[in-house]
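**Student:** Predicted model follows, preceded by the sequence.
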Amino acid sequence: MTPLLNLHLSKPPVVSQVSYVNSLENLLKEKEESKRVDELEKQLQEDIQGREADCSDGDDENAGGDEDLSEEHRAFLKRFSVICHAIPDYHPGEDVFELSTSGKIFNQHNLDLRNFHFIPQNPIEKLLLSSGVTQQLSLVINGFLSSAYNCVLCPVPVLKWLFQVMSVHPDYCVSTQILDRLMDITLKNASISDEQSKPWIPSLADVSTVVVNMGVAFRSLFPLQHLQPSFNECDILSQMQETVSKQQPREDLTPAGPAFSSVPENNLINVVKFLGFCTTVIQGGYTDQEILLLLLLLFKISLEKQLKQIPLIDFQCLFIKLLINIKDWDTKMPELCLAVSELSSHHHNLLWLVQLVPSWIIRGREVRRRLSLVIISKLLKKHVEIPDDSDKQMSLLLEFLVYMKPSNLVRKMSQGLKQQNADEDHLDIELEQKAYYLIYILLHLVSEASFFDTVNSNQRQHLLKLCGALDKHIKCDIREDARLFYRTKVKDVVARIYGKWQDMIQTTRPTQGKLHDFWEPDS
């Protein structure tokens, strides 16, 4: 061996700075480690499944759960258990849609334009009437219909057919494309129409038809006996039967069944968008009574449980247009508030309806204030007439606030509910949770009822009295407890309302001749 070779062999190997060397030895080690991890994961999964099986087998034996605990342990758990979910963040909602009945009037397969008593006037209309259902829809989506009505009015049967297909077609893209065609044709109709030939917009009966076809019962849309439309469900069914009964059976049609497997939110939103577009482009399309019934219909639909997590911005935009279009506002607004307060029996649902009313227009704020007072009166069982004057409304709100004392509400709710064999402690806790839940909702309604764009000196005095009553009757009556989180949640609402009122007070001047306002005790 040469000296030079000895020199090279005697040198220590140079350590590479590379963090990973793709050698066979490293690959084998990684494979072994991965195999070990997989075995551990598999064993852990088997243990979890085994424990679940043991728990499911011993459900009857462990049904009590606390039977093996001593009295001392039970007392300890009872003393330190925390109640967190007595006041939910979201309203419970209602089951408005019955999806098993969806598509009972019509579906995308039996809506044939040839059955709409339509006489063709141009080549494209003749092409439509000579085509099948699928071909008709294809012609609409590809823009043939829009080009046919550039300079002439589109016939009402065609618009009504498009409106119904848009409401029932399960494909989101197809429904949205039909919405675009409807808007385009409606805008052209509005530009070329005159007083003798007003452009078509969906009537209350047309809207009710498509919503009932989505799975909402007719009685749910109009639940109030004194506010019923001029038509009923039989009228809708008989009218639509003339349209769809002539459809001949086809081999390629899908078997009859529900049109939707879940709440058709996309179709519903498209219907609402088109109504909002129509009320913007075409003024005076609905009477005051029709607007009232349409608002109640939309409010009722918004209570659907599956719509709780969806921002209903399009609903609110339509509300703005409908509220603005009411001509006899002073008469219809109190009637609307009274009717909306009857749409649900749950107080949290009623608060949701109040907060759904758009607050960025004057009429929306007026509805929110009066509707809040109506609901407070209903929940407190104080059946009084809501005055129109703002000062009298604030005085009435002060009276309502005094009745919201938590201890008084708990006492009233407990009267007549305790049974001899019932666990009184458990019953008291449940009643207190219900009472604080009710107070939580009432305080939000109080906040809505006390909101004004500008605060004058009289309203300032009312706000000072409201601050004193809120502090005396609500805040001082709540004894916070680390275990009873719902009390803290209510007290947090009290603090926020108090801060809001103080901000409103500070932004207005005191009464003439005074430098400061001081709280005066109740006489």
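**Tutor:** Great, that's in hand.
**Student:** CA only for contacts and neighbour counts going forward, please
**Tutor:** Fine.
**Student:** Quick check: residue 87 vs residue 430, distance?
**Tutor:** Noted for residue 87: a distance of 12 Å to residue 430, by CA to CA, to the nearest Å.
**Student:** Which one's more surrounded, those two?
**Tutor:** Ranked by neighbour count (other CA atoms under 10 Å), residue 87 and residue 430 place residue 87 first, with 21 against 14.
**Student:** For the more buried one, list the residues it contacts.
**Tutor:** Listed by CA atoms under 8 Å, 6 or more residues apart in numbering, the contact partners of residue 87 are 433, 436, 437, 440, 486.
**Student:** Most widely separated two among the residues you listed?
**Tutor:** Using CA to CA, the contacts of residue 87 span at most 10.4 Å, a distance reached by 433 and 440.
**Student:** Going along the chain, name the helices of the stretch 351-500 of the chain.
**Tutor:** Here the stretch 351-500 of the chain has its helices, by DSSP state H, counting those that start in this stretch, at 362-379, 390-402, 406-414, 424-449, 457-469, 485-506.
**Student:** Against that first model, consider the following:
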Amino acid sequence: MQMPRDSFPTDWSPPPVEFLNKPKKAPPAKKGPLEDLEKDPPDPNQKVELASLEELFWNMASPSQQAGTPEISSGSSQCYINNLDYLLQEKRMLVEKFSVSLQVISPVHPGETVFLPRRHPLPCFLDSSRLKPHSPLEELFLRSSLPEQLSFLHNGLLSNLYLHAADCPQPLLQWLFQLLTWPPETSSRAFGLLWDLSIDGLFRQPDEDMHFWCPSLQEVKEVFSSLGAYNPALYPQGPFQHSARVLESEASLDSQDPPQEVALDIKLNYIYKFLTLCLLVRPVSYTDASILDLMELLCRAGLDVGLCLLPKTDLQQLLLLLLERIQEWPGKLQPLCCALSWVSDHHHNLLALVQFFLDVTPRGRWVLLNHIPRDLSRI
């Protein structure tokens, strides 16, 4: 008769624990990540350690990217840690990869070739055919040659003749305005006398019968042409080169060196200041169409290569005053922006042109906010 087996064991001793006291085996030789993946493909249900994937990524990277990167251990005792030093170093690598050299974008706009240097100033002749002298000294001045008339200006004799006269002849004012394009020793005296004669005439004439001379748009264009400016529409092949005949006629005058950037800036500022005075005294001296043409001419002159680093204070004041003198506003805003957009083909020059208009008046802010419409194909 077989005895029934017990439901519970009679030996209640703990199981053997000798495997806990066995020495640890040396880890197998380290294999490359690619070799591990080819020979021993991981179980799809088993997760790949993050350190192995990170090491695989850096091994496949280019040598330039591996340089200077921290070494990450794939042992079981260490793992990938997003510490601050590593994140900063990774950010420096991205900055170096996508950085742009400062020489690519110049801090100064390239400018346009507007004014060409002249060896000699253009002769400015005084039209005295319809002038009647009131004194022997004035008769001598009107009948003198151009160098002798300039000596009258330099010696201050013209101030004695016309400063406190009852009526200043308009041809004299036109002649002085043309002399603003001459070298500084002549243009400075011409501007001083032109300014004094204009201011003196305001105090001597009643308000209801005030005669103040303002140069026309054509006269302003002729003055800019005398400074060496050329019209790209008239000369599409490039800047106009003076012929030998023109140089021969100019050689009869006192020879002067080509005007430097500072000398050109001084002459332009004389013109800007006198035009500002004209607009203050006679607000309706120019029509809206003439104002748009004048602003285009002034902005083109302000982009000259030699004037890029010089301040444009007088030009900015004149442009703001011209904006205020436009009668049909804001109807002329779009034609103005369209006209100014063709002043230059370079987007950097157009940005500098917009900065000529200060945001100190509502109309100036209108120009800045609306920008200049540009064709993207030209940029």
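**Tutor:** Looks like it arrived, so ask away. Please read these numbers as outputs of a predicted model, since none were measured by experiment.
**Student:** Let me see the TM-score of these two.
**Tutor:** Remark: TM-score between the superposed chains equals 0.63 [TM-score structural alignment, normalised by the length of structure 2]; 278 aligned residues with a CA RMSD of 3.8 Å.
**Student:** re earlier: just put the helices of the stretch 351-500 of structure 1 in TSV and tack on distance to residue 199 of structure 1.
**Tutor:** Formatted as TSV, the helices of the stretch 351-500 of structure 1 follow (distance: least, CA to CA, whole Å):
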stretch	distance to residue 199 of structure 1
helix 362-379	27
helix 390-402	41
helix 406-414	55
helix 424-449	39
helix 457-469	47
helix 485-506	47
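**Student:** tell me the most buried of those?
**Tutor:** Highest mean neighbour count of the helices of the stretch 351-500 of structure 1: helix 362-379, a mean of 22 (counted as mean count of other CA atoms under 10 Å).
**Student:** Roughly how far does the nearest residue to residue 214 of structure 2 once chain neighbours are set aside sit from residue 199 of structure 2?
**Tutor:** Distance criterion CA to CA, 6 or more residues apart in numbering; nearest residue to residue 214 of structure 2, sequence neighbours excluded, is residue 278 at 5.8 Å. As defined by CA to CA, residue 278 of structure 2 lies at a distance of 11 Å from residue 199 of structure 2.
**Student:** These two - which one has more neighbours?
**Tutor:** Neighbours per residue (other CA under 10 Å) separate residue 278 of structure 2 from residue 199, with residue 278 holding more: 19 against 15.
**Student:** and that one, that one's in a helix?
**Tutor:** Yes: when DSSP: H, G, I helix; E, B strand; the rest coil is applied, residue 278 of structure 2 is found to be in a helix.
**Student:** Now do the buried residues in stretch 213-228 of structure 2.
**Tutor:** 213, 214, 215, 217, 220, 221, 223, 224, 225, 226, 227, 228 (16 or more other CA atoms under 10 Å).
**Student:** equivalent range in structure 1 for that stretch?
**Tutor:** On structure 1, the counterpart of stretch 213-228 of structure 2 by TM-score structural alignment is residues 200-215.
**Student:** Give me the contacts around the matching stretch.
**Tutor:** The contact list for stretch 200-215 of structure 1 (CA under 8 Å, 6+ apart) reads 97-106, 156, 159-160, 164, 167-168, 186, 218, 221, 231, 236, 259-260, 264, 268, 275, 278, 285-286, 290, 294.
**Student:** Quick one, which of those residues are buried?
**Tutor:** The buried subset of the contacts of stretch 200-215 of structure 1 - by 16+ other CA under 10 Å - is 97-99, 101-106, 159-160, 164, 167-168, 186, 218, 221, 236, 259-260, 264, 268, 275, 278, 285-286, 290, 294.
**Student:** To which residue of structure 1 is residue 196 of structure 2 aligned?
**Tutor:** Matched to structure 1 by TM-score structural alignment, residue 196 of structure 2 sits across from residue 184.
**Student:** Which residue is the nearest non-sequential neighbour of its match?
**Tutor:** Going by CA to CA, 6+ apart, residue 184 of structure 1 has residue 146 as its nearest residue, at 7.2 Å.
**Student:** quick one: what's aligned to that neighbour in structure 2?
**Tutor:** Aligned partner of residue 146 of structure 1 by TM-score structural alignment: residue 159.
**Student:** I'd guess that match is in a helix, am I close?
**Tutor:** Yes: Residue 159 of structure 2 sits within a helix when classified using three-state DSSP.
**Student:** Compute the distance between it and residue 183 of structure 2, please.
**Tutor:** Distance, residue 159 of structure 2 to residue 183 of structure 2, using CA to CA: 20 Å.
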